[in-house]
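Visitor: mind looking at a prediction? Sequence and model below.
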Amino acid sequence: MTLLGPSCAAYSECLDDIQKAGVLTAGNALLGAHPSLWQDKDGTYHGIDADLLQELTRRLGIPRSEFIITEWTTLVPGLKVGRWDIVLSDLTITEERIAYANIAYSHPYFMLYDRIIVPENSPFHHVEDLKNANLGSVLGTTDSLTAHALVEKGIAAKVSDFNTFGDPFVALRNGQVDAVVVDQGTLQAQKERFTGLRTIGNPLFYEAKPAWKKAQSKASYRLGSEGIVVRNTCPRLLSAINQAVDDMKRDGTIRTILKRYHVWEDLEDHLTQNDQAG
């Protein structure tokens, strides 16, 4: 990737500046979203993102870290103007974002994919049973694209899209839909509100938008991978983060964190392997 802007000497200052400041700041737009990030009354953060940031900060040799909570739409713009050093907010890696947002991603630390969820007492036990089923999902999400693709392939009959991640599960409980299609993190979060759920079939991996299928097919990561985002003018910081992420995968730290929040599956080990994501 060709870097444009200040001299290469200036690029090396990101990590130096963070180390001098003694704090690594991370933009996040998921406060309150289990299992990603939530906060106690005393201000203590919990969740996958909190544990990852704490471990990343330690491995980079930085005394402390700080989340800066923001809106989803400001995550990348805020990063680019220096309001925070990194984005750690379950942001999936895509070739479209790399190209248009002019940002760099770390090596993947987690892989999102969809699951088909039904009630425990559902008559559906296999994907083949869904031929006449109404699938619930969330409007405007990759999960919804997956659900609609199932209909296009003749696997299910229709999709009902809802506005929030909890709504499809309410509809499932009330018998308005036969199954729900969401990612495994959302499933885990909703299990705190809705009991008696099970999954059917294998994980469903995301498919690229038609205009990006060719570029995405050449990527060194699987679509659905999540990475830590940095400005593309910070190669030393990116390299240090990549090393930390690789070490955490190698020594089992990421596995431990994901198991702690019940989103680990053994296929994560090979799904998150790659060379470079940005």
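Guide: Thanks, I have the structure now.
Visitor: okay, CA-based contacts and neighbour counts for the rest of this
Guide: Noted.
Visitor: tally of neighbours for the spatially closest residue to residue 147 that is not a sequence neighbour?
Guide: Excluding its sequence neighbours, the residue lying closest to residue 147 (Cα to Cα, 6 or more residues apart in numbering) is residue 181, at 6.1 Å. Per other Cα atoms under 10 Å, the neighbour tally for residue 181 reads 29.
Visitor: is it correct that residue 181 falls within a strand?
Guide: Yes: assignment of residue 181 by DSSP: H, G, I helix; E, B strand; the rest coil places it within a strand.
Visitor: can you give me the helices for the protein?
Guide: Ranges of helices in the chain, per DSSP state H, are 8-11, 13-21, 48-60, 75-80, 95-101, 142-152, 167-173, 184-190, 213-217, 235-250, 253-260, 268-271.
Visitor: look up how far residue 243 lies from the residue nearest to residue 147.
Guide: From residue 181 across to residue 243, the span is 34 Å (Cα to Cα, to the nearest Å).
Visitor: contact partners for the residue nearest to residue 147?
Guide: Taking Cα atoms under 8 Å, 6 or more residues apart in numbering, we find residue 181 in contact with 114-117, 135-137, 143-144, 146-147.
Visitor: ditto for residue 215
Guide: Residue 215 neighbours (Cα under 8 Å, 6+ apart): residue 95.
Visitor: ok, and here's another one to check against it:
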Amino acid sequence: MVLSLPSTLKTLLLGACFGSAMLAQSAAQAAETSMWQDVQKAGVLRCGAAVAAPYVMRDAKTGDYSGYFVDLCRDFGEKVLKVKVTFVDTNWDNLVAGLQSSKWDLAMALNQTPERALAVAFTVPATDYQVSLLVNKNNPKVAQVNDDIAALDKPEVTFAVMSGTAQDKAISSVVRNGKIMRLPGMDEARLAVMSKRADVLVDANDTNHLFALANPDWAREILPKPALAKQGVSFGVRRDISAADLEVLNIYLRQRRDTGEIQQLVDKASVEANSAK
């Protein structure tokens, strides 16, 4: 037998359900804006800073920070959130742990890896890390090569790389005919190309970019296609960030990347890093 409820009781129950739903929606909306609201209440955006040129640099005399992730963090805090920005000195071993324990709000210049994604969330990439190649543009063996790594994979071409690195692993996976000169350090690998004992320097694109800027008379960068060991370089944020808060920072980064402003910041930071050297 089905019992019918009095209309007044039905009304009360419906009202209670509606009220609960509204409270739940209000709580969810409050949670979605909590991170940037908390930063604005505090009046300061804290950026975790582990030094790695040209992403994050620190003047040993003044303690001032520079680098293109520093520029992005400062600009986002001051112009979007309208707060003061501070940089908290740390190292690469503690950058993720400090983010998890709320010692800073953003971790700068984290390569996107599955292992890190277990601990933190990532923004869209500000730039991309990948293994790149650097050649002497006056070398006839490589002068006509643009981005096709197969065109470099010849018996007469020698690739210089630091032994045991991610770059070594990446180039070893695609070179079948060329020679690979494995050296104990990057200085030795760069010297091998400078002295023409090797034809191609294999390194991360950011450090190859610095090296090319320092040697514009002969050095030329090559970003091979398909890309080698490509990873996004992003801001790290806590995993409990809301989708709405994350999208605020993502929109900011996408707009600055699409307009070419981030590349301009990269070039500025690279010139500064070379001047410091």
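Guide: Arrived safely, thanks for sending. Keep in mind that this is a model prediction, so the values were computed, not measured.
Visitor: that older thread, I'd like the contacts of residue 181 of the first structure as a markdown table, with neighbour count and distance to residue 38 of the first structure appended.
Guide: Shown next, in a markdown table, are the contacts of residue 181 of the first structure (neighbours: other Cα atoms under 10 Å; distance: Cα to Cα, whole Å):
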| residue | neighbour count | distance to residue 38 of the first structure |
| --- | --- | --- |
| 114 | 24 | 23 |
| 115 | 26 | 24 |
| 116 | 23 | 26 |
| 117 | 25 | 25 |
| 135 | 28 | 29 |
| 136 | 30 | 26 |
| 137 | 30 | 24 |
| 143 | 24 | 23 |
| 144 | 23 | 25 |
| 146 | 21 | 28 |
| 147 | 28 | 29 |
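Visitor: pick the one among those residues closest to residue 227 of the first structure.
Guide: residue 114 (17.8 Å; Cα to Cα).
Visitor: translate the closest one into the numbering of the second structure.
Guide: Alignment note: residue 114 of the first structure maps to residue 131 in the second structure; criterion TM-score structural alignment.
Visitor: can you give me the neighbour number for the residue nearest to its match when sequence neighbours are not counted?
Guide: Of all residues not flanking residue 131 of the second structure in the chain, residue 204 sits nearest, at 4.5 Å (Cα to Cα, 6+ apart). Using other Cα under 10 Å, residue 204 of the second structure has 18 neighbouring residues.
Visitor: which residue in the first structure lines up with residue 204 of the second structure?
Guide: Under TM-score structural alignment, residue 204 of the second structure pairs with residue 183 in the first structure.
Visitor: look up how far residue 206 of the first structure lies from that match.
Guide: 10 Å.
Visitor: need the residues touching each of these two.
Guide: 113-114, 143.
Visitor: ok, of those, which one's closest to residue 255 of the first structure?
Guide: Using Cα to Cα, residue 113 is the member of those that lies nearest residue 255 of the first structure, at 16.6 Å.
Visitor: number of residues surrounding that closest one?
Guide: Residue 113 of the first structure has 20 neighbours, counted by other Cα under 10 Å.
Visitor: cool, residue 138 of the second structure as well?
Guide: Neighbours around residue 138 of the second structure, by other Cα under 10 Å: 12.
Visitor: repeat for residue 59 of the second structure
Guide: 10.
Visitor: let me see the contact set for the aligned partner of residue 88 of the first structure in the second structure.
Guide: Superposed on the second structure with TM-score structural alignment, residue 88 of the first structure falls opposite residue 108. For residue 108 of the second structure, the contact set (Cα under 8 Å, 6+ apart) comprises 47-50, 56, 69-70, 73, 234-236.
Visitor: and if we set it to 7 Å?
Guide: 47-49, 69, 235-236 (Cα atoms under 7 Å, 6 or more residues apart in numbering).
Visitor: which one of the residues you listed sits closest to residue 219 of the second structure?
Guide: Looking across those and measuring by Cα to Cα, the closest to residue 219 of the second structure is residue 69, at 25.7 Å.
Visitor: which one in the first structure is aligned with the closest one?
Guide: Match for residue 69 of the second structure (TM-score structural alignment): residue 49.
Visitor: just residue 190 of the second structure next, same as before
Guide: Under TM-score structural alignment, residue 190 of the second structure pairs with residue 169 in the first structure.
Visitor: buried set for stretch 197-208 of the first structure?
Guide: 197-200, 204-208 (16 or more other Cα atoms under 10 Å).
Visitor: and those residues, which is closest to residue 271 of the first structure?
Guide: residue 205 (10.5 Å).
Visitor: for the equivalent of that closest one over in the second structure, which non-adjacent residue is spatially closest?
Guide: For residue 205 of the first structure, the aligned residue in the second structure is residue 227 (criterion: TM-score structural alignment). Spatial nearest neighbour of residue 227 of the second structure, chain neighbours left out: residue 130 (6.8 Å); criterion: Cα to Cα, 6+ apart.
Visitor: ok, now which ones touch that neighbour?
Guide: Neighbours of residue 130 of the second structure in contact, by Cα under 7 Å, 6+ apart: 204-205, 227-231.
Visitor: which of those residues are conserved in the first structure?
Guide: Among those, the contacts conserved in the first structure (both residues aligned by TM-score structural alignment, their matches' Cα atoms under 7 Å) are 204-205, 227-228, 231.
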